[in-house]
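[1] Structure, please.
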Amino acid sequence: MTKRFGETVALDSVDVSVRPGEVYGILGPNGAGKTTLLRIILGLVRPDAGSVSVFGERPGAGAALRRIGSMIETPAFIPGFSGRTNLRVLARACGLSDDHVTNALARVGLADAADRSVKGYSLGMRQRLGVAAALLAKPDVLLLDEPTNGLDPAGVVAMRDLIAGIASEGATVVVSSHVLSEIEHICTRVIVLDAGSVIADADLTDITHGHRNLEEAFFALTTPAADASWTE
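    The predicted structure is shown next:
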């Protein structure tokens, strides 16, 4: 699949397959194409060449979207509404009950703040509310773009545990992040994008083999002299 924005090639002949039940990490420098890839999976952006299949459907098809939860970039909510009311609006639009709202809020640790106005939420709380929105329909696939953005250390650990719990229940989780240590903690397989091209796509253990950690492996891969032979 290829995607261009004017003269800029955002994704260049990307060939990726995400397997059921895995936690799949998308890494890359700023502008590497991480968010564009997630947007294409959701049908928000169309590729210029190639094809994409989500549960055997085209991206954006209702049958596919009903099985996907997502948080792409910074989540937006109605500031004057409470966290609970914001989620109720989304739940009503999806034909979901208040039980889904209550369960999602509890899962991300916002039960005690559910009835407070979102305008009083910290950045980390808004981030967790975004994840709660993505979890409303109990999706088979969860797409998260920088889920730990704005979280304090305790919140980062809680998010890590949440993602691990979702995966343990059989869901597939795709995480885009620049926080390499978090990807190393939660992901089973990693793709590394650089300037829109795939320079690595393999199990985490294969990516980090011969390196002290994922950070060292990442910088080795993304330097001009890096060996691009990591793709399985």
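[2] Please make it C-alpha for all contacts and neighbour counts, starting now.
    Fine.
[3] got the end-to-end distance for stretch 144-153?
    Across its full length, stretch 144-153 reaches 18 Å between end residues, using Cα to Cα, to the nearest Å.
[4] Give me the number of neighbouring residues for residue 38.
    Residue 38: 22 surrounding residues under other Cα atoms under 10 Å.
[5] Who's the closest spatial neighbour of it, skipping the chain neighbours?
    Of all residues not flanking residue 38 in the chain, residue 143 sits nearest, at 7.2 Å (Cα to Cα, 6 or more residues apart in numbering).
[6] show me where this protein has helices.
    Using DSSP state H, the helices found in the chain span residues 34-42, 62-65, 83-93, 98-107, 123-135, 153-168, 180-186, 204-208, 214-221.
[7] between those, which one is nearest to residue 192?
    With distances scored as Cα to Cα, the stretch of the helices of the chain nearest to residue 192 is helix 214-221 (7.8 Å).
[8] Which strands or helices does the closest one pack on?
    helix 180-186, helix 204-208 (3 or more Cα pairs under 8 Å, 6 or more residues apart in numbering; DSSP states H and E).
[9] With mean neighbour count as new columns, can those helices be given to me in CSV?
    As requested, the helices and strands packed on helix 214-221 are exported to CSV (neighbours: other Cα atoms under 10 Å):
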stretch, mean neighbour count
helix 180-186, 18
helix 204-208, 18
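[10] Mind putting those helices into CSV with distance to residue 153?
    Formatted as CSV, those follow (distance: least, Cα to Cα, whole Å):
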stretch, distance to residue 153
helix 180-186, 11
helix 204-208, 23
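[11] Following up with a second sequence; could you model it the same way so I can compare the two?
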Amino acid sequence: MDAPTFDELIAEGDAVPVDGWDFSWFEGRATEARPSWGYARGLARRLARATAALDIQTGGGEVLHSAPVLPPLTVATEGWPPNVSKATALLGPRGVAVVASPQDAPLPFADGTFDLVTSRHPVRTHWDEIARVLRPGGTYYSQQVGPESVFELAGHFLGPLPDEARRARDPDQARTAAHAAGLDVVDLRTARLRVEFHDIAAVVHFLRKVVWIVPGFTTAAHLPRLRTLHDRITAQGSFVANSTRFLIEARKPNL
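    Sure thing, here's the model as predicted:
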């Protein structure tokens, strides 16, 4: 059987739905190493001990749903309508209330509602709002995208990236912002991880799904650079980049 053509791969990558945070489609087409700390395992342990939890920017709810035990009160927020529907269908049967809330809007909850707030890969972290909705002694637990993540791929499409972009998502800045909001950072870890794309369809789907890597990405607008990258993958077998992640856990002091 002949290998798919460039045009066929582009069409395939363009057709895959991008709702939710299920990355199973990439199996056999792209790989990314995982941080050693195991965010989902740590999340499950903390959820099992909590009484009231909030998951911010839950996506399709897949990570929250992976926890075997959820607190009696569990709420999730999400801003993108297709993800709100997907998360509601997945989490609703488990008693989770999914609230449609824009990612940059104030959290629609009273002060001191939750003893656990979580978020995996938030676009932005609004530390003052997190501190406000946490109870005294409550915890914020989050895995976030770190600085210069997948910059090899972004640079292929955008050219050299400015220093401002390279400084974004710095874990030390997150620590400073948490402290400014009145939270104590009790854990901060970083990881640099290998990412490998084995065909151009995987690149297209990734850039459509993770929209901040190449803002405004479309296959039509970036076709020449996609062709160049396809030729490189065909010749070399894959395209290798590096992602960065950091884990941060912060607590609100007891009164």
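[12] what's the TM-score here?
    The TM-score (TM-score structural alignment, normalised by the length of structure 1) is 0.33; 125 aligned residues with a Cα RMSD of 5.8 Å.
[13] Need the winner for burial among the helices of structure 1.
    helix 123-135 (a mean of 24; mean count of other Cα atoms under 10 Å).
[14] what about residue 244 of structure 2, neighbour count?
    Neighbours of residue 244 of structure 2 (other Cα under 10 Å): 20.
[15] And it, how close does it get to residue 85 of structure 2?
    Using Cα to Cα, residue 244 of structure 2 is found at 30 Å from residue 85 of structure 2.
[16] And for residue 119 of structure 2?
    According to Cα to Cα, residue 119 of structure 2 stands 18 Å off from residue 85 of structure 2.
[17] hmm, back to that, can you say which of the helices and strands packed on helix 214-221 of structure 1 is nearest to residue 216 of structure 1?
    Short answer: helix 204-208, nearest of these by Cα to Cα, at 8.0 Å.
[18] Please give me every residue in contact with the nearest residue to residue 188 of structure 2 once chain neighbours are set aside.
    What sits nearest to residue 188 of structure 2 in space, not counting adjacent residues and going by Cα to Cα, 6+ apart, is residue 248, at 4.6 Å. In this structure, residue 248 of structure 2 makes contact with 140, 141, 142, 143, 144, 185, 186, 187, 188, 189, judged by Cα atoms under 8 Å, 6 or more residues apart in numbering.
[19] Show me the two of these that sit farthest apart.
    The span of the contacts of residue 248 of structure 2, defined through Cα to Cα, is set by 144 and 186 at 15.7 Å.
[20] Neighbour count: those two, which is higher?
    A count of neighbours by other Cα under 10 Å puts residue 144 above the other of residue 144 of structure 2 and residue 186, at 23 against 11.
[21] Surely that one touches residue 246?
    Yes: here residue 144 of structure 2 reaches residue 246: they are 5.3 Å apart, a contact under Cα atoms under 8 Å.
[22] ok, which stretches of the stretch 151-255 of structure 2 are strands?
    Remark: strands assigned in the stretch 151-255 of structure 2 by DSSP state E, counting those that start in this stretch are 184-197, 239-251.
[23] and the first one with strand 239-251, angle?
    Taking axes from the mean of the first three to the mean of the last three Cα atoms, to 10 degrees, one finds that strand 184-197 of structure 2 is oriented at 160 degrees with respect to strand 239-251.
[24] How many residues are close by residue 172 of structure 1?
    Using other Cα under 10 Å, residue 172 of structure 1 has 23 neighbouring residues.
[25] Against residue 166 of structure 1, how distant is it?
    Residue 172 of structure 1 sits 8 Å away from residue 166 of structure 1, taking Cα to Cα as the criterion.
[26] shared neighbours, those two?
    By Cα under 8 Å, 6+ apart, no residue touches both residue 172 of structure 1 and residue 166.
[27] Tabulate the contacts of residue 248 of structure 2 in TSV, adding columns for distance to residue 44 of structure 2.
    Shown next, in TSV, are the contacts of residue 248 of structure 2 (distance: Cα to Cα, whole Å):
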residue	distance to residue 44 of structure 2
140	14
141	11
142	12
143	13
144	17
185	20
186	18
187	17
188	18
189	18
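[28] Filter these down to the buried ones, ChimeraX style.
    Applying 16 or more other Cα atoms under 10 Å to the contacts of residue 248 of structure 2, the buried members can be selected in ChimeraX as follows:
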select :140,141,142,143,144,185,188
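[29] Could you pull up the contacting residues of residue 194 of structure 2?
    Residues near residue 194 of structure 2 by Cα under 8 Å, 6+ apart: 32, 33, 240, 241, 242, 243.
[30] How about it: what's its closest non-neighbour residue?
    residue 242 (4.7 Å).
[31] since we're on the one you found, how many residues are nearby?
    With neighbours defined by other Cα under 10 Å, the count for residue 242 of structure 2 comes to 17.
[32] can you check residue 26 of structure 1 too?
    24.
[33] close enough to count as contact, it and residue 191?
    Yes: Residue 26 of structure 1 lies in contact with residue 191 (Cα under 8 Å); the separation is 5.1 Å.
[34] okay if I get the strands of the stretch 151-255 of structure 2 as CSV plus distance to residue 73 of structure 2?
    Compiled in CSV, these are given as follows (distance: least, Cα to Cα, whole Å):
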stretch, distance to residue 73 of structure 2
strand 184-197, 24
strand 239-251, 19
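[35] Quick one, which of those strands gets closest to residue 225 of structure 2.
    When the strands of the stretch 151-255 of structure 2 are compared by Cα to Cα, strand 239-251 sits nearest residue 225 of structure 2, at 13.4 Å.
[36] Go through the helix or strand where residue 7 of structure 2 lies and flag the buried ones.
    Secondary structure assigned from DSSP states H and E places residue 7 of structure 2 in helix 6-15. Residues 6, 9, 10, 12, 13, 14 are the ones in helix 6-15 of structure 2 that count as buried (16+ other Cα under 10 Å).
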